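>>> Fold the stuff below for me.
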Amino acid sequence: MCAWREIEGNLATPRGFRAAAIAAGIKKVAGALDLALIFSDARDTAAAGMFTTNRVAAAPVELSRRHLKETRGWARAVVVNSGNANACTGAEGLRTSEESARAAAKLLGISPRQVLVASTGVIGVPLKLDLILDQLPALSRNLSTESADDVARAIRTTDTFSKSCVLRTEAGVRSVCLAGVAKGAGMIHPRMATMLAFITTDAAVAPTVLRDVLCAAVNESFNHITVDGDTSTNDTVLALASGASGVTVRAGAKSASWFAAGLVELCQTLAKLIVKDGEGASKLVAVEVRGAKTAADADRVARAIANSPLVKTALAGSDPNWGRIMCAAGYSGARFDPAKVDILVNDFFLCRAGLDAGFDDTAARRELDQKHLTIRIDLHQGRAFGRIWTCDLTHDYITINASYRT
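Next comes the predicted model:
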């Protein structure tokens, strides 16, 4: 089996899928795409999902969890809207999700339990069911491979660009594709944030296998990003496998590790695009911690640094204030000796063995002016490694979020 390579395409590049998007009037901007439908023509389409760990889960999250449990991992369609999260909307919100699934199922000739639902947008505002029901017939008529391009735009809220990735590889004489779209720019700190991702593949994957590889891929990608430390009520990652390529992925076989590698690559690409588009962000930052005693310690230090407002504002101003990085590591809860810590930005030393490295301030600022940064922390306590992707924190983040609801 060959390596995965990125190609041009959309969610319908994997065989067996069609999709479409439409302006339903959910968003305040007239004519903005805000409702999408993804559909698999394959009768036996495996499905898996990862959802928010926030105890305040939105209605579409509750419904999609239920449907995946009831069908034991089989689904053929996804209805997704942007502009309204349908969260904290009570029994009426759940009814809106249920009726959306029921209407889509009737149009597509499938069971309502085979329809998954997702929403993103303002929390606590009722989602008008009629806006969805009125447009679903047109959406179902417009389903095509070409119209699938519009899905990435339809799920955006404060995103400044659409996020998508398509991978392809060869398995013998056959080819297999993986495709994904995602949205997210703020309220990003997934622990499976507002974050949605939809993945399609034409590989034949059993539901249990798909669930396992998706869980592993999410843990190596979406669960390792943060923009602002807030975990959303609506986080959803859904994967559908049509099997239309004729290539089967079997648990424990080489095909499983090969497929898992492609899925990790796809999810990490989408995850880094989310961070790059963080609300008000100007820099994409990888925080890498090595030399930790345990993987848990490495993760604690990386998350504390990546979520620190003081670190993130220093990065925005290209301020080589490594003391803020050391401070965040210190309150992370990880065990280490501060006198052994090295801190670098890219390959530029700011701190050696817990002390100032005697760097040139102008050179350090020049290094920090780059748009892609890697903050490296070596604890010299062991061999464990951890990485979190984040961004800087600028005044534009306040501007965007001070009036998000209005």
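>>> Please make it C-alpha for all contacts and neighbour counts, starting now.
Will do.
>>> Which stretches in the stretch 1-150 of the chain count as helices?
Here the stretch 1-150 of the chain has its helices, by DSSP state H, counting those that start in this stretch, at 59-71, 90-108, 129-141.
>>> TSV for the ones you listed, including mean neighbour count and distance to N84?
Converted to TSV, the helices of the stretch 1-150 of the chain look like this (neighbours: other Cα atoms under 10 Å; distance: least, Cα to Cα, whole Å):
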stretch	mean neighbour count	distance to N84
helix 59-71	20	11
helix 90-108	19	11
helix 129-141	17	11
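>>> Among the ones you listed, which comes closest to L270?
For L270, the closest of the helices of the stretch 1-150 of the chain is helix 59-71, at 20.6 Å, according to Cα to Cα.
>>> Now that we have the helices of the stretch 1-150 of the chain, can you turn them into JSON lines and tack on distance to R366?
Output for the helices of the stretch 1-150 of the chain, formatted as JSON lines (distance: least, Cα to Cα, whole Å):
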{"stretch": "helix 59-71", "distance to R366": "45"}
{"stretch": "helix 90-108", "distance to R366": "50"}
{"stretch": "helix 129-141", "distance to R366": "50"}
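>>> Figure out which of the ones you listed is closest to A328.
Closest approach to A328 among the helices of the stretch 1-150 of the chain is made by helix 59-71 (33.1 Å; Cα to Cα).
>>> Check the gap between S257 and T169 for me.
To T169, S257 is 14 Å away according to Cα to Cα, to the nearest Å.
>>> correction: L350
Distance, L350 to T169, by Cα to Cα: 42 Å.
>>> before we move on, the earlier item: compare S257 and T169 (neighbour count), which wins?
T169 (20 against 15; other Cα atoms under 10 Å).
>>> Second chain to compare with the first, below:
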Amino acid sequence: MNLVPVTSDDYRLIAERKLPRALFDYIDGGAYGEVTLRRNVSDFQRFSPRQSVMRDVSGVDTKTTLVGAEANLPVALAPVGMCGMFARRAEAQAKRAADRAGIPFALSTVSICSLEEVATVSDIPFWFQLYMLRDRSVVREMLGRAWSVGVRTLVFTVDLAVVGERYRDTRNGIAGGAGAWGRFRSGLLSYLSHPRWLVDVGIKGKPHLFGNLAEYVPAATSLPEYREWVESQFDPSVTWKDIEWLRGIWNGKLIIKGVLTPEDAESAVQSGADAVVVSNHGGRQLDGVSSSIAALPAIAEHLEGRAEIMMDGGVRSGLDVFRAHALGASGVMIGRPWAYAVAARGETGVLSLMEAFRREMVVAMALSGATSVEGITPDNIQCEV
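From the prediction side, this is the model:
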């Protein structure tokens, strides 16, 4: 089947065909029974746009600002770990696509491409995502490296004190627990059955290391060894006091990603956050928790403009971006959609997907009577019971 991709689901289908099973499942999967993963997507359908016609919508404009920076669309590419395994130097490709689309790109701590490599793409600033590691000297040094390459917006993830149980990764041998035959069958045989991936990414896409961490784990020679080190560095003793310490040493914008309640959003603001991301880590941590879109309205009402609010999890279209904005988010972050797109079609795929998002959002705005992003209000949406 020669599918011409338009939607996130289209790119997902192509990515599933092109990637070895373990890598596709790493993008696609969630924690435990993946209830929250599904809920993130399905709960968007609870919120319907309110059609409003016979308005002058000849000048619909999707431009806005996100955390102080201009953007052509209220969308940022979220940090996605290991993305350089899905396409050759994928993080660099995604940065080029984001630059062309006029939206922010956030680089993951556990990216294949390093801060320094991504910075060579252009002079346009990008965001950097970091965790609170046990070794605070590494945190300080990585912040310094980020600042030196022009990063002025830090996305700090706070919902990874421990790693969620992701059964697909365990079965495929990416996480611990699979037997030797399981690792061989779903690993080696799957990779060998994808010769295009083997050549384009497996051979031409080297080195396959966590570029940001290579100097801190000099003995590591494979991604599993890097993953083991990273997971050993997650610090379950972290509290909001540590975020206050972070705020004291980071002079740029600070986004706290991973809040689902008004209380945690309040703590993030009190600790010095400029913005919060309503997020359940894409359903990859604690299964069964609220979807991000369902948690958004209460947080937006509580903060009442005291900090910028974004959300991620389940966003699959420009219509979803419209819904999120109407419910109180200044913008959204997307992870899986751009990962599917870069795996399927590289830089061109990511850019084409963002163009589709923009077209979908223009239609939603025009048929609800809004001509600007700021003009999208709660009145443009209704909740279906």
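>>> List the TM-score for the superposed pair.
Put the two chains on top of each other and the TM-score (TM-score structural alignment, normalised by the length of structure 2) is 0.28; 186 aligned residues with a Cα RMSD of 7.1 Å.
>>> So for I377 of structure 1, which of the helices of the stretch 1-150 of structure 1 sits nearest?
helix 59-71 (36.8 Å).
>>> okay, the angle between the closest one and helix 90-108?
With axes from the mean of the first three to the mean of the last three Cα atoms, to 10 degrees applied, the angle from helix 59-71 of structure 1 to helix 90-108 works out at 60 degrees.
>>> elements contacting helix 59-71 of structure 1?
Judged by 3 or more Cα pairs under 8 Å, 6 or more residues apart in numbering; DSSP states H and E, the packing partners of helix 59-71 of structure 1 are strand 46-51, helix 90-108, strand 115-122.
>>> again, only using 6 Å
Judged by 3 or more Cα pairs under 6 Å, 6 or more residues apart in numbering; DSSP states H and E, the packing partners of helix 59-71 of structure 1 are helix 90-108, strand 115-122.
>>> Would you mind saying which of these lies nearest A204 of structure 1?
strand 115-122 (19.4 Å).
>>> same for that closest one, what does it pack against?
The contact analysis (3+ Cα pairs under 6 Å, 6+ apart) places strand 115-122 of structure 1 against helix 59-71, strand 77-84.
>>> Between the helices and strands packed on helix 59-71 of structure 1, which one is closest to A217 of structure 1.
Relative to A217 of structure 1, the nearest member of these by Cα to Cα is strand 115-122, separated by 20.1 Å.
>>> can you pull the contacts of the nearest residue to A118 of structure 1 once chain neighbours are set aside?
Nearest non-adjacent residue to A118 of structure 1, counting by Cα to Cα, 6 or more residues apart in numbering: V80, 4.6 Å away. The contact partners of V80 of structure 1, taken as Cα atoms under 6 Å, 6 or more residues apart in numbering, are 35-36, 117-119.
>>> As JSON lines, those residues with neighbour count would be great.
Below are the contacts of V80 of structure 1 laid out as JSON lines (neighbours: other Cα atoms under 10 Å):
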{"residue": "L35", "neighbour count": "29"}
{"residue": "A36", "neighbour count": "31"}
{"residue": "V117", "neighbour count": "24"}
{"residue": "A118", "neighbour count": "29"}
{"residue": "S119", "neighbour count": "30"}
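>>> Closest one to V205 of structure 1 out of those residues, please.
Closest approach between these and V205 of structure 1, by Cα to Cα: V117, at 21.5 Å.
>>> OK, contacts around the closest one?
Here V117 of structure 1 is in contact with 60, 64, 78-80 (Cα under 6 Å, 6+ apart).
>>> change it to 7 Å
By Cα atoms under 7 Å, 6 or more residues apart in numbering, the residues touching V117 of structure 1 are 60, 64, 78-80, 97, 101.
>>> what's downstream of the stretch of helix or strand V301 of structure 1 belongs to, the next helix or strand?
Taking DSSP states H and E as the definition, one finds V301 of structure 1 inside helix 295-307. The helix or strand immediately downstream of helix 295-307 of structure 1 is helix 309-316, counting by DSSP H and E.
>>> Give me the angle between that next one and helix 295-307.
60 degrees.
>>> Give the other helices and strands that helix 309-316 of structure 1 contacts.
Helix 309-316 of structure 1 sits against helix 322-330, with contacts defined as 3 or more Cα pairs under 7 Å, 6 or more residues apart in numbering; DSSP states H and E.
>>> C-terminal to the helix it packs on, what's the next element?
Remark: after helix 322-330 of structure 1, the chain's next helix or strand is strand 342-345, criterion DSSP H and E.
>>> what helices or strands is that following strand leaning on?
In terms of contacts (3+ Cα pairs under 7 Å, 6+ apart), strand 342-345 of structure 1 is packed against strand 348-352, strand 372-378.
>>> Just name the most buried of the ones you listed.
Greatest average neighbour count among these goes to strand 372-378 (a mean of 21), per mean count of other Cα atoms under 10 Å.
>>> what inclination does that strand have with respect to helix 295-307?
Note on geometry: by the same axes, to 10 degrees, strand 372-378 of structure 1 and helix 295-307 are set 140 degrees apart in direction.
>>> can you list contacts of strand 372-378 of structure 1?
283-291, 341-346.
>>> Tell me how far D312 of structure 2 lies from L37 of structure 2.
Distance from D312 of structure 2 to L37 of structure 2, counting by Cα to Cα: 12 Å.
>>> and what of S48 of structure 2?
Distance of S48 of structure 2 to L37 of structure 2, computed by Cα to Cα: 21 Å.
>>> rewinding a little: so for T248 of structure 1, which of the helices and strands packed on strand 342-345 of structure 1 sits nearest?
Closest to T248 of structure 1 of those is strand 372-378 (Cα to Cα; 38.1 Å).
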